[in-house]
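1. Starting from these lines, generate the structure:
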Amino acid sequence: MGSLGSRFQSSPRGPEEAVERQCAGNRHSCECRKRKRSSHCECDSEPEEEDSQLDTPRRKKLKSTSKYIYQTLFLNGENSDIQIRALGQEWNLHKIYLCQSGYFSSMFSGSWKESNMMVIELEIPDQNIDMEALQVVFGSLYRDDVLIKPSRVVNVLAAACMLQLDGLIQQCGETMKENVNVKTVCSYYNAATMYGLDSVMKKCLEWLLNNLMTHQNVDLMKEAEIMEQLIQSSDLFVMQVEMDVYTALKKWMFLQLNPSWDGPIKQLLLDADAWLCKRRKAGEEEPFLNTDDGMPFVPVFRHIRLQYIINDLASARLLERDNILPPEWLSAVYKQQWFAMLRTEHDNDNGPQEANKEEFELNSMRCGRKLTKDGDYCWRWTGFNYGFDLLVTYTNRFIIFKRNTLSQPCGGAVSLQPRRHLAYRLRLASFDNSGKVVCSRSTGYQLVTLEKDQEYVVMNLDSRLLSFPLYVCCNFLYTSPSSERRGDTPEPDNKI
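-> Just a heads-up that it's a prediction; the model follows:
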């Protein structure tokens, strides 16, 4: 029998000619020309439909095979050559599948006594590992697709880490990052810290910085064990001013001391203040942080930026009334702010003129605002800012700073110096119901010089990217670093 190609030539009017025309019409190489075979070609007049028909059962067969392997070998344990015992449960498994695990691969390939054992008693040192987690992890060795429930992911991660299953560990990390919310964020952060998932830690920390104060929650405040790291960060979304950070810590401290407290978030501050009032009526004159009960909270309260609280009269009075902070803390800040004011008045400190991101991160004023719906807004953040009265406007999708000197009323003193310098960073964000960022914008660290009553466009927003409510968070630095912080001659004590 000649080749199919030669038969095409010898019988131009036969059925082979029709087959050849169909192959050419399909615009792909017809391999049937190169093989010795009958006049029937693999190509058909409707190749796409037939290919689809041919592929469909093949995919079903593969899927069925996967299910068969999982059911027969793992669940039924047929042809098992090793038994694993742990937590009162037995699994009849197969060494060839277990060797996908770095833990078992080392065990079976080395000179360990377990390499020739038919039954292995598995010690479980991690309390996060339970029988259900082991079932999922062992089962993952017999199948490609593993469904990990967000509520069980920490347990599965613990087992995957113990058995050194890198692929499953990565899948656990992705599951955690996709399901960070108020109920999971603290447990996920702690697990990521324990098992070394840096990307999950970063995701959880970012979520907490965004939501701790914008969406205050009683359960979150009860569980937040990384409060010190959050409070010291300049990335914390503060609503409205630094005094609100102090208020949030007061509520947090009350919950730590009264873990059985159960009530709505609106009642929490009232009960925290009542608790402090009761303490004062009992004759407790010692600042609370100086007491044995208060000492554990000292590191967290240390990171409040008190210089932006004592600049407001009502806030300063509230600090004195609560008697939480040691008086020496406040005295040091009062002194620092007094010298800062004198520098702006007598040394013509017009604000930061050189980039100093370290100073900015450590000492910038943190403040924020919630815009419930699109419209026109104009506001100022309260506090004495060394004569810098800054008006912030949101209108027509623009955010504008204006240095107010004479054009608008102001409740405090206003500097009339021709130019003032300002370091700032402005961020915008909106969130979905789980606290995930829907859209965000940031100016990054910026320096700007403003003349009297000058307006400055900070951000021009694309309406397609905006979602309300919109949260505005700003960091400001109004004065240059003091000479003491710059490493120069320290400020005089002026002791008499």
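
2. alpha carbons only for contacts and neighbour counts from here, please
-> Noted.

3. K357: what's it in contact with?
-> Shown in contact with K357 (C-alpha atoms under 8 Å, 6 or more residues apart in numbering): Y445.

4. Look at D144 and tell me its secondary structure.
-> coil (DSSP: H, G, I helix; E, B strand; the rest coil).

5. now do E206
-> In three-state terms, and counting by three-state DSSP, E206 is helix.

6. Give me the neighbour count for it.
-> E206 is flanked by 16 other residues according to other C-alpha atoms under 10 Å.

7. do the same with the one 3 residues further on
-> By the criterion of other C-alpha under 10 Å, L209 has 20 neighbours.

8. again with the one 3 residues further on
-> By the criterion of other C-alpha under 10 Å, L212 has 24 neighbours.

9. To compare with the earlier structure, here is another sequence to fold:
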Amino acid sequence: KIGKVKVNYYKIEVGVCVCCKNINKAVRELEKLQTRQDGEIKGENTIKAIAMGALYSRVQNPLDITRLIGRKRKRSDSDDSDELAKLDASMKSPKKKKLMTTAQYIYQALFMEEKSSDITVRALGKLWRLHKVYLCQSPYFSSMFGGSWKETNKDFINIEIIDPKITTDSLYIVFGSLYLDEITLDPRDITSILATAALFQLDGLIERCAEVMMESINAETAVVYHEAACQYGVKNVKKATFEWLLVNLLSFYTKHWRWLRLISVDLMEELISNPDLFVMQTEFSVYILLRFWMFYHLHPEIETVDKSECAINPVNYFTERKDEVPFIETNCGRYYKRPFMALRMPHLLSHYRDIEVLLKDNILPKSWFFGPLLSQWSSMLSIDESLDKGPSACDEKLFYSSCMRCGRTLQEEGFQKWRWTGFNFGLDLVLITDVRMLTIKRHHRTEHERLLSMQVKRNFLIRVTVASLNELRQIKHKQTTGIKDLSLDKNQELPLMYLDPKLQYPLLISVNLLIVTPNGPMEEKLKDFDKLATTTEAEIKILQQIKLNSAPTNSSCVESPPPPSEAIRSSSARPILESV
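-> Now for the predicted structure:
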């Protein structure tokens, strides 16, 4: 639109076109009118003005026009050339727009719509119309179609699948992956997909499954993933899940008892016997864990903690038995014998109340205690007569098989000091954390000298491992001292490690400690104990049948079983971990 400028001595009205950038013409006309000598200017001067920017409706003084709208810079040739260059560049640069890829087209046309199929596969009662050229990516089908097999020239094959983990859904995903260059894997179905990929020997898909499993290890999946990794030979997943269980078995499963029944006898035996197990509190906590683990295996019907629905108390279940035969020797208990054999018996007998609980439970035969008690008595006498000043050097294998395992959780940073209770052959060791340092002190209190070793120096071996976990309780960072050979005077304090800044609270601390010189591997020292605990192959066959019907008949529910963490506290009145 073209606006009109009405110039009057008293009033100027300006109409502006927003499409034009040149307003100077209007300004020049106004300046000419202002220089006239007449007191009053008559007439109208119509100015065709083109402007860009603001719209002015009324201005009282014609001199204010220039102040308000300013002077427009003359357009230079360089500005035009820059715009032309940008325009030219935008026209020359290619634009990428994603269309349906070849893989997507192949998947849609050949797999989903089954076009040009040259082979029909029947599996789990379902027909799959596929293509040999794509199936031959699998060594399973490649050898079938390329060898001297009866299926080589056929257009129909039947696959008998006996693995219960393989489902029609997993077959759909695996067959479909042969037509694609990428795949979406759901952790909830990953074990079925892994089983199917292992059947057809698809190494690439197995690796992708392993990556997903490694990223999603948690309390719900750890045992399931470990069993699948063992069955299908995925070594990295097997190692990762086993390490997860070593760290969390005592720190997590004692608070979430329902997951215990997922752990098999073989896996539990392997975990209990491992020296890297993060034992929270002392070795006696391992026995308490096994007691609950066996109880919940015996009572698979317990699925709730509601007191109105369930009533078998795992704490009193074994003590209230009237049978004098140790439970582990009964038909129901013999199946669970091997994990209890892996217990480090000498370290279960270092406190009177612990022995009292063992005798009341009547789970283990009393004959299992004789060898360890004799070994402990012999060690105590040799230390009292200064014949044994503690281990100064030890074979690594012997250390890991004989050491005591203990630990605790540090919830927050700051000065903390603690010891593990129980008889430690006159050596009172206190661990201290202050800011980012962990130290150990031989505490020698004069008021208790009769219970402490009077030797000036005491030797011992120790290994400390500190770990911090992420939200899935996977190890985020771990630091260890290795096996340290230490010698402490009375009340002497030595640093154990400087905590890495990457360690974040809460911290899990695991300690392997050997304070007496071992005479030999624990298995050799307790031969009589091992003979009593050995299960023959014939017994194992019987036990496998017993396991199917192992739930006791007296399973009437009156009261809810407490969580194992509470039962551990109530099973023994003594404090296992003592703050100093």
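
10. need the contact list for the counterpart of N116 of the first structure in the second structure.
-> Counting by TM-score structural alignment, N116 of the first structure corresponds to N153 in the second structure. Counting by C-alpha under 8 Å, 6+ apart, N153 of the second structure touches F145.

11. Name the SS class of N153 of the second structure, please.
-> coil.

12. In the second structure, which strand is the longest?
-> Counting residues, the longest strand in the second structure under DSSP state E turns out to be strand 458-469.

13. Give the aligned equivalent of V298 of the first structure in the second structure.
-> By TM-score structural alignment, V298 of the first structure lines up with K337.

14. From the structure, what's the count of residues near its match?
-> Per other C-alpha under 10 Å, the neighbour tally for K337 of the second structure reads 20.

15. Assign it to helix, strand or coil.
-> helix.

16. swap in F339 of the first structure?
-> helix.

17. Now which residue in the second structure aligns to it?
-> Aligned counterpart of F339 of the first structure in the second structure: S378 (TM-score structural alignment).

18. Check T56 of the first structure too.
-> Using TM-score structural alignment, T56 of the first structure pairs with K96 in the second structure.

19. now swap in H421 of the first structure and tell me
-> Structural correspondence for H421 of the first structure with respect to the second structure (TM-score structural alignment): N459.

20. show me the contacts for its match.
-> N459 of the second structure sits in contact with K389, G390, P391, S392, D485, L486, S487, L488, I515, where contact means C-alpha under 8 Å, 6+ apart.

21. So it versus S170 of the second structure, what's the distance?
-> 58 Å (C-alpha to C-alpha, to the nearest Å).

22. Quick check: closest non-adjacent residue to the match of V298 of the first structure.
-> Nearest non-adjacent residue to K337 of the second structure, counting by C-alpha to C-alpha, 6 or more residues apart in numbering: I328, 5.9 Å away.

23. now the one you found, what's its secondary structure?
-> Per three-state DSSP, I328 of the second structure ends up helix.

24. re the thing from before, help me confirm that the match of V298 of the first structure comes into contact with D530.
-> No - counting by C-alpha atoms under 8 Å, K337 of the second structure does not reach D530; the two are 11.4 Å apart.

25. Of the contacts of N459 of the second structure, just the buried ones, ChimeraX syntax please.
-> Under the burial definition 16 or more other C-alpha atoms under 10 Å, those of the contacts of N459 of the second structure that qualify are selected in ChimeraX by:
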select :389,390,391,392,486,487,488,515
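
26. just checking, which of the contacts of N459 of the second structure belong to strands?
-> D485, L486, S487, L488.

27. Could you pull up the contacting residues of the last one?
-> Read it as L488 of the second structure. K441, R442, K457, R458, N459.

28. how far away is the fourth one from P300 of the second structure?
-> When distance is defined by C-alpha to C-alpha, R458 of the second structure is 49 Å away from P300 of the second structure.

29. who's more crowded, those two?
-> Using other C-alpha under 10 Å as the criterion, R458 of the second structure and P300 rank with R458 on top: 23 against 12.

30. Tell me the helix or strand right after the longest strand of the second structure.
-> Sequence order places strand 475-480 as the next helix or strand after strand 458-469 of the second structure, per DSSP states H and E.

31. quick check: that following strand aligns to which part of the first structure?
-> The aligned range for strand 475-480 of the second structure is 437-442, by TM-score structural alignment.

32. For the matching stretch, buried residues please.
-> S440.

33. Contacts made by it with the rest, please.
-> For stretch 437-442 of the first structure, the surrounding residues in contact (C-alpha under 8 Å, 6+ apart) are R425, L426, R427, L428, A429, S430, F431, D432, L465, L466, S467.

34. Check stretch 64-76 of the first structure too.
-> Around stretch 64-76 of the first structure, the neighbours that count as contacts under C-alpha under 8 Å, 6+ apart are E78, N79, S80, N92, L93, G139, Y142, R143, D144.

35. Show me what the fourth one lines up with in the second structure.
-> Spelled out, that is N92 of the first structure. In the second structure, N92 of the first structure lands on R129 (TM-score structural alignment).

36. now for the helix or strand harbouring its match, which elements pack on it?
-> Following DSSP H and E, one finds R129 of the second structure within strand 126-130. The helices and strands touching strand 126-130 of the second structure, judged by 3 or more C-alpha pairs under 8 Å, 6 or more residues apart in numbering; DSSP states H and E, are strand 119-123.

37. and the strand it packs on, what does it pack onto?
-> strand 126-130, strand 156-159.

38. and among those strands, the most buried is which?
-> Between those, strand 126-130 has the highest mean count of neighbours, a mean of 17, where neighbours are mean count of other C-alpha atoms under 10 Å.

39. want to throw the helices and strands packed on strand 119-123 of the second structure into CSV with distance to M341 of the second structure?
-> What follows is those, written out as CSV (distance: least, C-alpha to C-alpha, whole Å):
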stretch, distance to M341 of the second structure
strand 126-130, 48
strand 156-159, 44
